[in-house]
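Trainee: Starting from these lines, generate the structure:
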Amino acid sequence: MNTDLEFRKSSYSGGNGNCVEVADVPGFSAVRDTQHRELGTLTFDSVEWHAFLSTATTASR
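Mentor: Here you go, the predicted structure:
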């Protein structure tokens, strides 16, 4: 995985450090833990990522 990815975290994230960051990669999304960046990233293809976001959004309502 390219180490030059531009990761971002949600503006809804608090300041407690318990966050994940996401970077867009062509065809994939890369996710990492803000407290343990050295552990690397998890990658999800676009279908998996959209399914996760849909479920997370529905569950938070």
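
Trainee: all contacts plus neighbour counts: C-alpha atoms, from now on.
Mentor: Will do.

Trainee: Return the residues in contact with Arg37.
Mentor: Listed by CA atoms under 8 Å, 6 or more residues apart in numbering, Arg37 has no contact partners.

Trainee: Next, the structure of the following sequence, for comparison with the previous one:
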Amino acid sequence: MNDELESAVWFKSSRSNGQADCIEVAFLTDTVATRDTKDRDRATLTFGREGWQSFIRSTVSGHFDRD
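Mentor: Okay, the predicted model is just below:
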């Protein structure tokens, strides 16, 4: 996967504020990788495809919202 990460195409949310306060996402062969925009050299967090879909569903449903 390291070779795949080195050549990955990273995407930033269109809702990014233009600062470096967001994450970037790369869709790899079997996983989805995320990294912190302001510290790109640190380790990435990777999800399996099903785990990524679960994370997105939970986010959209408001599961992680702070009240």
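
Trainee: what does Gly40 of the first structure align to in the second structure?
Mentor: In the second structure, Gly40 of the first structure lines up with Ala43, judged by TM-score structural alignment.

Trainee: Secondary structure element holding the residue nearest to its match when sequence neighbours are not counted?
Mentor: Using CA to CA, 6 or more residues apart in numbering and skipping residues adjacent in sequence, the residue nearest Ala43 of the second structure is Arg35, 7.3 Å away. Assigned by DSSP states H and E, Arg35 of the second structure belongs to strand 31-36.

Trainee: Tell me how far Ala8 of the second structure lies from Asn17 of the second structure.
Mentor: In this view, Ala8 of the second structure and Asn17 of the second structure are 23 Å apart by CA to CA, to the nearest Å.

Trainee: higher neighbour count, those two?
Mentor: Ala8 (14 against 9; other CA atoms under 10 Å).

Trainee: Tell me who's in contact with that one.
Mentor: Here Ala8 of the second structure is in contact with Ala26, Phe27, Leu28 (criterion: CA under 8 Å, 6+ apart).
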